[in-house]
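Asks: attaching a predicted model along with its sequence, questions to come.
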Amino acid sequence: MFTTKSFIKKNKVGNYLKHVREHYIRDDIACGLQECESCFPVESFLSPDHENKCALFEFNHYIILDTNVILDQMDILEESILGNVIILHTVLKEVKHRSLPMYKRLYNIIDNPSRHFYVFINDHHKGTYLQQKEAELVNDYNDRCIRAACSWYINHAPKCRFIFLTDDSANRAKALQENIQSLSVSDYITNLNNNSSLTDKLSRKDYHAKDAAKDVFPNHLTNVELLTGIREGRLLQGTFRASRDNFLEGFVSVDSYEDQIIVQGRAGLNRAVDGDTVALELFREDDWVCPSDIVLEDEGVEDENVDDVISKENELKRETKKKRGAKPTGRVVGIIRRKWRQYCGILQGGIDGVYQLFVPADKSIPKIRVETRQAEFLRTQKLIVTIDSWPKHSRYPHGHFVRALGKIGDQSTENEVILLEHDVPHSQFSEEVLACLPKMPWIITDDDVTKRVDLRHLDICSVDPPGCTDIDDALHCRPIDPEKLEVGVHIADVSHFIRPGTPLDREAASRATTVYLVNNRIDMVPELLSSNLCSLRGGEERFAFSCIWEMDHNANILNVRFHKSIIKSRKAMTYEEAQLIIDDKTKQDSVAESLRNLNKLAKIMKQRRLANGALVLASPEVKIQMDSETMEPLDVEVKKLFETNSMIEEFMLQANISVAEKILEVFPDCAMLRRHPVPPSLNFDPLVKAGRHLGFEIKVDSGKNLAKSLDEAIKKDNPYLNTMFRILATRCMLQAVYFASGAFQKEDYYHYGLAVPLYTHFTSPIRRYADIIVHRLLAVICGSDATYPDLLDKKKTTDLCQNLNYRNRMAQYAGRASIAFNTHLFFKGKLQDEEGYVLYVRKNALQILIPRYGLECTLFLARKGETSNIFEYNEEDQTQKAGDVVLHAFDPVVVRLTLDSNNIQHEKFVLQLVKPVVDNFSVPGIDQTDDNDKKRKSPEPDKKKRKKKKH
């Protein structure tokens, strides 16, 4: 049956229109109770055998949940002790509307038969549907529908008992008036049997200050005040980023401002957490300050005691008083959207009682106050904690314990810790996702051949790092006539297997990128695709998307075409193998000739690119040699690069440029492109000052001049100097990001690092979701596939880009953290002297780069927060002077390197200066013999023996 609702509405021209809404009502929707004999039997996981044991009730019962319980207490609901839970459809819809992540977590529970959850479609049931009253708020209407469903269950099944859980005190009071037994989640959980671990997981949002408690932070403005202020231009909106070196400083990125806006002190930060979207009040220019040069760590242990914070705030004010080069400064006046997530870390020692301080592993996150009755055990564990609230009277945010990951120092948990710390999705692919994969054995049919260009006759090959199994790209080069060459870049056709809107597509979009750790890989797509059907393995037929150019021998592009194809790679090579083939003049086969032509063209292309102002930057990338049996690091070394690395890079860059031009031409408003913003000139100050000291003028007024300056910064007696300049230049850059073409002006499309007006990502769809979107756009252009609404929606593309940019940044950080962890393992128990270079000069420290291991470590010249009485800092020249010794950026040094494991949360390298010798500061050098060096770099003898026996 249908129920109707009519209402009159006045349109724009003054006429009154009658609207009628129909709502489908049924009388055959089952309650899901197995004890019920009146409802039509349906599949239900509710079970009369499951017992909910709460000391407040002498009877077994079913639980009905309010919306706020699911949104706030999901960590409790995921515990198996709770069962026979009825989820009303009204609640389910509201959860989905307010938090998609919570909705997904809830559905995982509902789908698990052992949890005994059941969804009751109350809003279409004849006995529980209610019409919304005129002028009734949606929230009040939903609450009324939920209570009506509770009453219906009580009357429908009088032999069963029902408990309604809600943390909304007003709704709970109304429920009790309507004879519905109702409790808060806290009251219910604290009275459950065996509840010791559950009470720690309660989300407690209703904190009350002690009578004598003073406000630590200013009030936040109301939502109305924030929106009005932003609309009128009095307030700015941006993303807050906390400093990792100074807990009293942060920065807000605002789209309309070139520079990040500095916020300092309690009032300035005002309870913002890294990643939050905040509203900001900008100070007058007279009140702007410079970023601090000092390191300040939060050593507080008491929530109410802010004396040490005030002391450090005063120290910060002394250091950041207005100086030349001050940057825009402001204060946070409200939070527009929280970016809180689950955080990994440990409990801080030395605190008694149920209230403990949790120290996140991520230094940009503040300590979190948690309540627990198992602190003694949890102090031995790595934990996950989430933030619930941050009252203005509390020095720290309040949160709750989620789960323990494992014992502190246990290597088996470290990968998971790294992934969780960096918010990397890494759960197993669901059955729903795996069901989207093609059935095996997979074969290419005659129908497939007719829809694609058959290139299986070409001498196509791939060149990748050793051990690569997710091979995205392959190339070929063949002469067309004496004046022309045909060059093809063939990219795995992942979009053939991942169709828009499927569970597999949604999962890949959420993950956004493959994450590479030292001894693990978190795939964006299931292994059947990443390492098999999409991987362009040697000797196997595969689907590809091909970009094919006609070029002359000077690498000028005469023509370009795109099409889907079928290829059969002749060989999958490593960079080193391809280099050996190119260099071995005795090899004259077609693959060798193809590689030599590709290499020749790539050199011309690179030279032309650099002449146009493209930057050659550098970063100390390292490779960790792992023991195949114990998975312990045996050695750390800088990666070796070959000409073939550059060869592959050039053709991938050109393919991305050619595709960007094509998709923008056809889709000017929704093409997914990649831009690299021009850095603010102030970013280059450390680079310019370091160059001036060494007699080089580093010009930063344009990318072309910067590239030329870097090329000229060479000294014969210091071959590593130029690499140092390029590493420092890399640190001055902003991050490249994905964007929808219609969201920016064309002048903002520019890619500063590559010096090209247009760029995108097309060449790695196995490991990057952006490339899949680009493939879909290109497939529409080629007539190989149909479009769909989301592909042409600029707003949805922009939202997708935000997730891609975030996931890519986190994946990058996770990879670095994995390398750092394994490097720490390698150096445990070692003491050695190493040659290094000063990378940065700071007020109380030197940043030292150790090229041999790609390490960047801090050499403190004084205790943190203090000024050295041995060294004298010159801010203008960026130098540290001690007697006759003056240290500048890029100066060579010798340092003693040890690993400090006293702080198990943040292990760090401790450096001591060996050379140059500074009285009362430097330490004498260690005489390292060849035998010691071999011992340091070789595996233990018993490991060698085991390896021999294995072979």
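Replies: That came through, no problem. Numbers count the residues shown, from 1 in each chain.
Asks: CA only for contacts and neighbour counts going forward, please
Replies: Fine.
Asks: residue 247 contacts residue 396, correct?
Replies: No. Using CA atoms under 8 Å, residue 247 makes no contact with residue 396, being 11.9 Å away.
Asks: need the overlap of contacts for these two.
Replies: residue 366 (CA atoms under 8 Å, 6 or more residues apart in numbering).
Asks: now residue 268: closest residue in space, sequence neighbours ignored.
Replies: For residue 268, ignoring the flanking residues on the chain, the nearest one in space by CA to CA, 6 or more residues apart in numbering is residue 331 at 4.0 Å.
Asks: so who does the one you found touch?
Replies: Here residue 331 is in contact with 263-264, 267-270, 280-283 (CA under 8 Å, 6+ apart).
Asks: any idea how far residue 718 is from the residue nearest to residue 908 when sequence neighbours are not counted?
Replies: Distances taken as CA to CA, 6+ apart put residue 900 closest to residue 908, at 5.4 Å, once the chain neighbours are dropped. For residue 900, the distance to residue 718 equals 31 Å [CA to CA, to the nearest Å].
Asks: part of a strand, is residue 480?
Replies: Yes. Counting by DSSP: H, G, I helix; E, B strand; the rest coil, residue 480 falls inside a strand.
Asks: use this one as the comparison:
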Amino acid sequence: MLRSKSFVKRTKKGNVVKVVKEHYLRDDIPCSSQACTICEQHSRPVLSRTPRSTTTLKHPHYIIPDTNVFMNQLDIMEHPAIKDVVVLQTVREEVKHLSLPVYNRLNAILSDSNKRFYMFANEHHRDTYLEKLKDESPNDRNDRAIRVATQWYANHLKGIGIEAVMLSDDRANRDKASVTNIKSLSVRNYVESMKDVPELLDMLAAHKDNSLEKDKIIYEEHLSAAQIANGIKKGSLVQGTLNISQHNVLEGTVYSKLDGEERTIYILGRKNMNRCIQGDIVAVEILPKEQWKKNTSLAVEEEEDEEKMYGEDSLDADMKDAEDNNPDEVGEPTARIVGVIRKKWRPYCGFIVKKSVHSKSGSTAAENVIFRAIDRRIPGIKIKTTQAHSLLGARIVVAVDSWPANSVLPLGHFVKSLGSSGDRETETEVLLLEHDVPYQEFSKRVLDDLPVEGDEWVVTEEHVKKENRRDLRHLNVCSIDPPGCTDIDDALHVRSLENGNYEVGVHIADVTYFVKPGQTMDEEAANRGTTVYLVDKRIDMLPALLGTNLCSLRSNVERLAFSCIWEINENAEIVNVDFAKSIILSKNSFTYEEAQNRIDDERMQDDITKGIRVLNSLAKKLRQKRIERGALTLSSPEVRFNLENDSQDPVDVELKELKETNALVEEFMLLANISVAEKIYSKFPMSALLRKHAAPPANNFDILRKALSEVDITLNVESSKALADSLDEAVLPNDPYFNKLVRIMTTRCMMQAQYFCSGTEIESEFRHYGLATPIYTHFTSPIRRYSDVIVHRLLQASIDPDAVYGQELIDKSKMKDLCDVLNHRHRMAQQAGRSSVELYTNMFFKNKVQIEEGRVIRILKNGFVVLAPKYGIEGIVYTSKKPGDTSPFEYNEEHNSLVAGDVIIKMFGTVKVEICVEGDEQGMRQKMRMRLAEPYVEGVSDLVSLNNKRKQEGAGSSSSSSSTTGNLEQKAKKAKQ
């Protein structure tokens, strides 16, 4: 059946055209019930023959939710107990229009065969399609379509004893349904009838008026989207992403342009944050200059009493101090949030605060309790639960529903329980969820895209002939990687040419041979974005058959590769470069140490060893050229854990050692990335996927420069070359660690490198500041980075005139969206890796008290941040626990130091700290604690003595701790005398 309508419209050029829209209606769209004998099922029916019945709905039934159910109660719909659901086409399209993330989650449910969710094309069914009535809003038309489709199902299934029930939290919609005898229920009433699944009640989204503290605090209402857009256009408002300080949960920052210059803008206190959460994209109004931040930051952790934390007095102490300071002094820009452009709320992992549970043990009455996220930057969340006591001591997931202006805290609901606090598997799952890392097993649809031969797949002569690959199997190719590496992306070769130059090749795994555009596996890799490396495991971007087998360039196995081959002279100058799909046969898979031993052992004179020496010599020259151009050599404290084989408990921790061969591989990978970037940009100037690193604003270095000036060292930040030269000169003769410490601190002043689409930036913005190169991309790790997969496709299209490529390579908008996803995934993967190190560090120090040397890297008003080089860990040493508490130390603003008598704590200073791991009163948040051991300061170092004594009486401590503790106790006695 065909319905059509025509109308005329005027184009932008003023022409009048007639538009005809045709809508095909069918009568053969099945209901997909296994019990139905009327429909002709075109595929296997989805809905069960015997669906659920409940205490309220005595008969078996299918449920048909409206749009708002999926928008507001999606966690309920994802629960395993909710099955046999009809998702109407009307609803699915409306969800797509309202929220793409919710739409993607809905599609994931539809694709899960265990859930039995069926998408019914009601907009194309002859009996359920509706025309919009005159003066009827689109929303009312869609509600009517949902009721009509529910009625059709009810009539259609009447003869087989199955009912159709509309789920809706819209009372008006339910009232209209009852007029025509359509069965309907609210989500609350429906889950209340499911007596066998009581936890569903806890998962109901909170109502916006569910505030327990309506009169406690009144936040300002947010501006409307139109007001925000107008304010940004006029320049009265500034847009940016809210980042909450790790050291002070009452201090946030927004990085944005102010007066034409990129600046860090401070948001101080909960009132000025105005109900916004870490990561929200916000609109801020700059405060008058007399209210700008003029003081060093405080270290503030959340208090046990949430009311104090979020009450009227929660303006940051810095904010109060600003009023008393010299009004002529110009501080850091400070602002208040006036509106939200985009909420970045997500499910949060954490625990229920024990003090907030008031019911008796065993009670199943619903009560309001407070949830705290593992991420300290997230405010407490009020949830209503019937299982408060059973959830105490567990890691749970909670979603935020709203944050009304009259509620002290945001309101949310329980999603699921993950397991017991302290369990390694549970804590690892928590950190993966917290960093939005997709970690589920690969689905069958993904695995179906793997070669049917499995691990029996081999390279054949057809790959040479049909694909015009270059046969490089005769070359002395080898790989150099960390110990235990199984996903080998890259390999190298070098050989002498007759003209005295060298041919050097970088060979990268040809992942795109196996991963094709449009495949489910390609979509999954794009979503994962990157492989995530944790201390004890790896979350792969690609299935193991590819990542650690068919694509991995292991030795003595023929593999498909994408090769970048240069002719290089003795001075490491590039004569020419060539790119080709190839076949290689790696002769050796070295670790960095093995390759280094070959270089150093003069007795080894085989061709491969000689080749590694040539590569090493060329790499040093390439590196020198980069440094002369202004490339930075920065540093970070990286540690490696030695794990016990059986339990996987950390038994030792050590700093990673870098060898010459690390730099050898790095230089040629950098060169390959630069060469490929130039090639793909020449072919795709508007859609090349590149990587940039912006120059940091000069004021990022202000604190570091001031601290260095105290030791007569000048840090020149006019250019990357000036900075690199300054870092080389930042040496103290009697302090061998000083230069590395300065480089570590310089790294923290840098901007984050970003993927971007070449068509969205001017060419001068392409520059990679840290590498001092005008153009750069990622090509060398396609097994573990999806960006490299796209770059391989771009490169193939650039060198092959007959290459056929899809729209995704030339669509600037799609490439930009992909870059946004990759930047997010890359950033989250880095943070997940750091959190994994933190988790294992806490495990390593559990029941231990150790005193180690540390270096001061930041001064706060009420403490200082210490880096312990031996373990690569850092923490805050508090001189007073809370702002305003009495402390032996006074803050000296002029020299940015803390002074107690003749003891001065300054940046770069050396101290000894006691390191231990403590939890809160419930042990729900393990945290590294550092206390000052030396120099001794009464009232601060005394805490070390008391703490060690307590530890010794309990679990005992190491001999080094005991001896130091004894010295401190003697000093404490002398000081008191």
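Replies: Here it is on my side, so go on. Everything numeric here is computed off the predicted structure, so don't read it as measured data.
Asks: what TM-score do we get after superposing?
Replies: TM-score for the superposed chains, counting by TM-score structural alignment, normalised by the length of the first structure: 0.94, backed by 933 aligned residues with a CA RMSD of 2.5 Å.
Asks: about what we covered before: aligned against the second structure, show me the partner of the residue nearest to residue 268 of the first structure.
Replies: Applying TM-score structural alignment, one finds that residue 331 of the first structure aligns to residue 336 in the second structure.
Asks: wasn't its match part of a strand?
Replies: Yes. Residue state for residue 336 of the second structure (three-state DSSP) corresponds to a strand.
Asks: tell me which of residue 900 and residue 718 of the first structure has more neighbours.
Replies: The neighbour comparison of residue 900 of the first structure against residue 718 (other CA atoms under 10 Å) goes to residue 900, with 16 against 11.
Asks: and the more buried one, what does it touch?
Replies: Taking CA under 8 Å, 6+ apart as the test, what residue 900 of the first structure contacts is 907-910.
Asks: and the gap between residue 52 of the second structure and residue 70 of the second structure?
Replies: Taking CA to CA, one finds residue 52 of the second structure at 20 Å from residue 70 of the second structure.
Asks: who has more neighbours out of these two?
Replies: residue 70 (22 against 19).
Asks: contact partners for that one?
Replies: Neighbours of residue 70 of the second structure in contact, by CA under 8 Å, 6+ apart: 77, 95, 102, 106.
Asks: next: residue 402 of the first structure.
Replies: 75, 200-201, 383-386.
Asks: residue range for stretch 627-642 of the first structure in the second structure?
Replies: Under TM-score structural alignment, stretch 627-642 of the first structure corresponds to residues 644-659 of the second structure.
Asks: how close does the longest helix anywhere in the first structure sit to the second structure?
Replies: In the first structure, with assignment by DSSP state H, the single longest helix is helix 794-827. Superposing on the second structure and averaging over aligned pairs (mean CA distance after the TM-score superposition for the first structure), helix 794-827 of the first structure comes out at 0.9 Å.
Asks: mean shift of whichever helix or strand comes after that helix relative to the second structure?
Replies: Once helix 794-827 of the first structure ends, the next helix or strand along the chain (criterion: DSSP states H and E) is strand 832-841. Mean deviation of strand 832-841 of the first structure relative to the second structure after superposition (mean CA distance after the TM-score superposition for the first structure): 1.5 Å.
Asks: next, the buried residues of strand 832-841 of the first structure.
Replies: 832-841 (16 or more other CA atoms under 10 Å).
Asks: nearest to residue 765 of the first structure among these?
Replies: residue 839 (36.1 Å; CA to CA).
Asks: hmm, that closest one is touching residue 726, no?
Replies: No. Using CA under 8 Å, residue 839 of the first structure is not in contact with residue 726, being 11.1 Å away.
Asks: in three-state terms, label residue 580 of the first structure for me.
Replies: helix.
Asks: what's it aligned with over in the second structure?
Replies: Residue 580 of the first structure maps onto residue 597 in the second structure, by TM-score structural alignment.
Asks: residue 700 of the first structure too?
Replies: By TM-score structural alignment, residue 700 of the first structure lines up with residue 717.
Asks: number of residues surrounding its match?
Replies: Going by other CA under 10 Å, the residues that sit close to residue 717 of the second structure add up to 20.
Asks: surely it is within a helix?
Replies: No. Under three-state DSSP, residue 717 of the second structure sits outside any helix and is assigned coil.
Asks: which residues are contacting stretch 222-231 of the second structure?
Replies: Residues contacting stretch 222-231 of the second structure (CA under 8 Å, 6+ apart): 237, 283, 338-341.
Asks: mind running it again at 10 Å?
Replies: 233-239, 274-275, 282-285, 337-341, 405 (CA atoms under 10 Å, 6 or more residues apart in numbering).
Asks: same question, stretch 137-146 of the first structure
Replies: 64-67, 87-91, 94, 122-123, 128-133, 136, 148, 150-152, 164, 168, 170-172, 174-175.
Asks: and the buried ones among these, selectable in ChimeraX?
Replies: Buried subset of those, written as a ChimeraX selection, criterion 16+ other CA under 10 Å:
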select :64,65,66,67,87,88,89,90,91,94,122,123,128,129,130,148,150,151,164,171,172,175
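Asks: circling back to that earlier point, relative to residue 11 of the first structure, which of the contacts of residue 331 of the first structure is nearest.
Replies: Closest approach between the contacts of residue 331 of the first structure and residue 11 of the first structure, by CA to CA: residue 280, at 38.9 Å.
Asks: residue contacts, residue 407 of the first structure?
Replies: 377-383, 413-414.
Asks: just put those residues in a markdown table and tack on secondary structure and neighbour count.
Replies: Converted to a markdown table, these look like this (DSSP: H, G, I helix; E, B strand; the rest coil; neighbours: other CA atoms under 10 Å):
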| residue | secondary structure | neighbour count |
| --- | --- | --- |
| 377 | helix | 10 |
| 378 | helix | 19 |
| 379 | coil | 17 |
| 380 | coil | 15 |
| 381 | strand | 20 |
| 382 | strand | 25 |
| 383 | strand | 26 |
| 413 | helix | 14 |
| 414 | helix | 19 |
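Asks: which of those residues show up in the second structure as well?
Replies: Checked against the second structure using both residues aligned by TM-score structural alignment, their matches' CA atoms under 10 Å, the contacts of residue 407 of the first structure keep these contacts: 378-383, 413-414.
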